[in-house]
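1. sequence and predicted structure are below.
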Amino acid sequence: MKAYVVGVGMTRFEKPETRDWQYWDMVREAGTAALADAGLSYEAVEQVPVGHCFQASTAGQRAAYELGLSGVPVYNVNNNCATGATALMLARQFVEGGASDCVLALGFEKMTRGALGGGTGGGDFAGSPVARHYGVMAARHGFARTPPTAQIFGNAAREHMEKYGTTEAQLAAVGAKNHRHSANNPYAQFQDVHSVDEVLASRTVHAPLTKLQCSPTSDGAAAAVVVSERFVERHALGGRAVEIVAQAMTTDTEESFASGSCVDAVGQPMSRAAARQVHDRAGLGIEDVDVVELHDCFSVNELLTYEALGMCAPGESGKLVESGATTYGGRWVVNPSGGLISKGHPLGATGIAQVAELVWQLRGEAEARQVPGARVGLAHNIGLGGAAVVTLLRRPA
């Protein structure tokens, strides 16, 4: 059974403590928008997977109750930075498996200011769920007094530079591109345009990564209504429906750790495997994709993901972004929303917000950031520890 997204909504992503609201306020705003987009009431919803990382166990119920008290099952989902896409994947599986005809996927986060920790206790990471990942980093690079997530990705960037000759300017080009894209996104946390030189001149977080190459902590929520083909027909939703053509989640394998490389430890092998599965299932390749929303938690991860998705050969990603191939007028438009770097990164909402952007793009509703003629979109959401989710969406002919 096919699954379709017929409604999406999100809040603006904002710096923590900008607005005096609770996480359930965010979900009410995003969820109400998604249901209105689909032209449905909450009473049509049969199940509700809710993604969040930092709230208590049944926070998903507290948030969903703002939309209605119909007694339907609510599932709390936590998969690190891939949480939002994981909630969406559960929604798709419920529909494709025939368990439900209408499922509402929700994701939210209310975060605190400052760098995101890695659960390492400042270097004593024995009890952390990402202990093996940071162990790979420590064995090769030691453990510095910088934010651990920036540190492991920064060290991945160093390795890429040493192996392939990737330059600091190429890394900064990712940040400059995504900040430029976000200027047209009213939902983005940042809407300022920055040149490559300005990105390079911003404060160093963990060399070679500067502040304008790192995603911020954010508050926000996103929602998507996922329905079956028969539901689309019954409710005459064909004009709103975007098909989930294929979706895959992968987790770490021996490849993530055997090389001793931070490039592998931060998830490039997971992303490559998930992309391969999606393209095989869909019968569509990366050459068929028009627009991509990918997990640029740090600029280097956008480059690593280009390679994992097959957009270029290993080591060629720096040249790819520098060439303009991943912006308007190029081969693909990557992160027209501004990506995590500029749109923001409330962990539980990110994966669903990526799909919301793609739905708007494929419907031709993205206004000033519209990718002309977009028909196929790909979302990539990844979390250390680990999970990589790739989703391929298509606008029906």
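-> Structure's in. What do you need? Numbers count the residues shown, from 1 in each chain.
2. going forward, measure contacts between C-alpha atoms and count neighbours the same way
-> Noted.
3. now Leu347: closest residue in space that isn't a chain neighbour?
-> Using C-alpha to C-alpha, 6 or more residues apart in numbering and skipping the chain neighbours, the partner closest in space to Leu347 is Cys81 (5.0 Å).
4. wait, I meant Glu66
-> Closest residue in space to Glu66, ignoring its immediate chain neighbours: Arg28 at 5.6 Å, by C-alpha to C-alpha, 6+ apart.
5. so what does whichever strand or helix holds that neighbour touch, helix or strand wise?
-> Assigned by DSSP states H and E, Arg28 belongs to helix 23-38. Under the contact definition 3 or more C-alpha pairs under 8 Å, 6 or more residues apart in numbering; DSSP states H and E, helix 23-38 sits against strand 3-10, helix 59-64, strand 102-109, strand 220-228.
6. second structure follows, compare the two:
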Amino acid sequence: MKNKVKVIGVGMTKFVKPGKQESYDVMASKAIQTAIKDAGIDYKDIQQAFGGYVYGDSTSGQAALYKVGMTGIPFINVNNNCSSGSTAIFLARQAVESGLVDCALAFGFEEMQPGVLKSHWDDRKDPVEAFFNSIDDLTYTKGQNGAIRFFGEAGIAYTNKYGANPDIFAKVAVKTRSHAINNPYSMFDKPLTVEEVLNAPVIYPPYLTRLMACPPSCGAAAAILCSEEFARKHGLQDAVEIIAQALVTDTRDSFKDVINTVGADMTRRAARQVYEQAGIGPDDVDVIELHDCFTTNEVITYEGLGLCGDGEAETFINNGDNTYGGKYVVGPSGGLMSKGHPLGATGLAQCSELVWQLRGQADKRQVENARIALQHNLGIGGAAVVTMYKKG
């Protein structure tokens, strides 16, 4: 028998631009302390912990955890690129579900530098070299390497494949920002128009503009997971249950199609596993936080998660089925695009938003009668984590 796993506490810092952040250990310890207070437990109740980050030295996770307390518990540093935070949740969930521990902590943090994402390791082989080689082979272009190229080419491939109007990527940015203005944790709170997005500086020709890309960000977030018995014992009535979760990595199919190279196939496989585990499909989902590092990826992910059929994203967007009053509310937090994307913290921040939504604590951005939530977190190179939550 597997233990049911509950999320009993969440917390995060407001994400900020590089240069305005506190030290990673301070941000992370604040997020952890907030989650502990939210859970209403003692730090000593936590039996195991996992900390996700990308840009940091070995044992940075311990440095953050030790600022909260030093109880000698097992701790594991997690680096799975942009899906590091959700991978930490995945490991904490496994530990609780298996009965190894009754209460586990997952947290994530990042201090990022201004400008485009880049590796800090220029003296060795790039771990995503095969992905760039795949883009070279599939597009017959030689462009700048980096996340911009991945998702810029994926957007081109999508519009070429389905004949979609490229303005859908701008419409997604406008939708996302309209959600962010109601989130006090968001970096940006100024509404956008489609014209502003389309007329912003182009960062990857022909049409990926700066307002279609998430900003480099700094911040931290945390979640506390426990067994159903632990929650009952401590009188925790408002817990949110993780009813299904899947973590998948690439197959050879990732190198056969540009859209798959940026994780569409991983997303599809992870989502399928989650729906099978939960025994319910995408039609039952109310609210979604997905990995919108670029608006091109949000469009691709609609189809990967089964929110609409292949090639149907343009209709889905134009019908308003990705926002309040439509079929789903996607990215009520403002998503990575507007809330920010400190890599290791992103998955935990998504979890925080969805827990608040299911508790009915999301204030002006609350999705009415939200009972089922879906989370999608992606890392190129690669891993995709999809998680389904249910109101307690």
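-> Yes, it's here. From a predicted model like this one, the values you see are computed outputs, not experimental measurements.
7. and the TM-score between these chains?
-> In this superposition the chains share a TM-score of 0.97, using TM-score structural alignment, normalised by the length of the second structure; 389 aligned residues with a C-alpha RMSD of 1.5 Å.
8. ok, back up a step: helix or strand right after the helix holding Arg28 of the first structure?
-> strand 48-51.
9. on average, how far is that following strand from the matching bit in the second structure?
-> With mean C-alpha distance after the TM-score superposition for the first structure, strand 48-51 of the first structure departs from the second structure by a mean of 0.4 Å once superposed.
10. what lies in contact with that strand?
-> Outside strand 48-51 of the first structure, the residues that touch it by C-alpha atoms under 8 Å, 6 or more residues apart in numbering are 60, 64, 72-78, 83-84, 86-88, 90-91, 103-108, 348-349.
11. likewise for stretch 275-292 of the second structure?
-> Outside stretch 275-292 of the second structure, the residues that touch it by C-alpha under 8 Å, 6+ apart are 214, 243-245, 297-298, 301, 305-307, 327-333, 335-337, 350, 353-354, 357, 367, 370-378, 388.
12. counterpart of Asn155 of the first structure in the second structure?
-> Using TM-score structural alignment, the partner of Asn155 of the first structure in the second structure is Glu153.
13. and its match, how far from Ser119 of the second structure?
-> 20 Å (C-alpha to C-alpha, to the nearest Å).
14. picking that back up, residues touching the residue nearest to Glu66 of the first structure, list them.
-> 63-64, 66-67.
15. can you show me the strands along the stretch 151-300 of the first structure?
-> 204-206, 209-210, 220-228, 242-250, 291-293 (DSSP state E, counting those that start in this stretch).
16. can you pull out the helices in the second structure?
-> In the second structure, the helices defined using DSSP state H lie at 24-39, 60-66, 84-97, 129-139, 147-162, 167-180, 194-199, 228-233, 258-261, 264-278, 295-304, 313-318, 335-339, 343-359.
17. adding distance to Ala220 of the second structure, write the ones you listed out as a markdown table.
-> Shown next, in a markdown table, are these (distance: least, C-alpha to C-alpha, whole Å):
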| stretch | distance to Ala220 of the second structure |
| --- | --- |
| helix 24-39 | 5 |
| helix 60-66 | 10 |
| helix 84-97 | 10 |
| helix 129-139 | 29 |
| helix 147-162 | 22 |
| helix 167-180 | 18 |
| helix 194-199 | 28 |
| helix 228-233 | 25 |
| helix 258-261 | 28 |
| helix 264-278 | 24 |
| helix 295-304 | 23 |
| helix 313-318 | 31 |
| helix 335-339 | 12 |
| helix 343-359 | 5 |
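18. mind checking which of those helices is nearest Val16 of the second structure?
-> Val16 of the second structure lies closest to helix 335-339 among the helices of the second structure, at 8.9 Å (C-alpha to C-alpha).
19. follow-up on the earlier one: so which of the helices of the second structure is nearest Gly392 of the second structure?
-> helix 343-359 (8.0 Å).
20. now that closest one: which residue numbers in the first structure?
-> Under TM-score structural alignment, the match for helix 343-359 of the second structure is residues 347-363.
21. same question for stretch 71-85 of the second structure.
-> The aligned range for stretch 71-85 of the second structure is 70-84, by TM-score structural alignment.
22. now do the matching stretch: distance from first to last residue.
-> Start-to-end, stretch 70-84 of the first structure (C-alpha to C-alpha) is 23 Å.
23. which residues of the second structure does stretch 279-289 of the first structure align to?
-> Applying TM-score structural alignment, one finds that stretch 279-289 of the first structure aligns to the residue range 275-285 of the second structure.
24. buried residues, that stretch. List them.
-> Buried residues in stretch 275-285 of the second structure, counted by 16 or more other C-alpha atoms under 10 Å: 275, 281-282, 285.
25. gap between the residue of the first structure positioned farthest from its centre and Cys102 of the first structure?
-> In the first structure, counting by C-alpha atoms, centre = their mean, Arg234 sits farthest out from the average C-alpha position, at 31.4 Å. Using C-alpha to C-alpha, one obtains 12 Å as the distance from Arg234 of the first structure to Cys102 of the first structure.
26. next: Tyr65 of the first structure.
-> For Tyr65 of the first structure, the distance to Cys102 of the first structure - C-alpha to C-alpha - is 17 Å.
27. more neighbours: which of those two?
-> The neighbour comparison of Tyr65 of the first structure against Cys102 (other C-alpha atoms under 10 Å) goes to Cys102, with 28 against 16.
28. quick one: residues contacting the closest residue to that one other than its chain neighbours.
-> Among residues not flanking Cys102 of the first structure along the chain, Val227 sits closest, at 4.4 Å (C-alpha to C-alpha, 6+ apart). By C-alpha under 8 Å, 6+ apart, Val227 of the first structure lies in contact with 3-6, 92, 95, 100-103.
29. the residues you listed, buried ones only, as a ChimeraX selection?
-> With 16+ other C-alpha under 10 Å as the criterion, this ChimeraX line picks the buried residues out of the contacts of Val227 of the first structure:
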select :3,4,5,6,92,95,100,101,102,103
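30. any idea which of the contacts of Val227 of the first structure is closest to Glu255 of the first structure?
-> Arg92 (28.4 Å).
31. without its sequence neighbours, what residue ends up closest to that closest one?
-> Counting by C-alpha to C-alpha, 6+ apart, the residue nearest Arg92 of the first structure is Ala3, at 6.1 Å.
32. counterpart of that neighbour in the second structure?
-> Match for Ala3 of the first structure (TM-score structural alignment): Val5.
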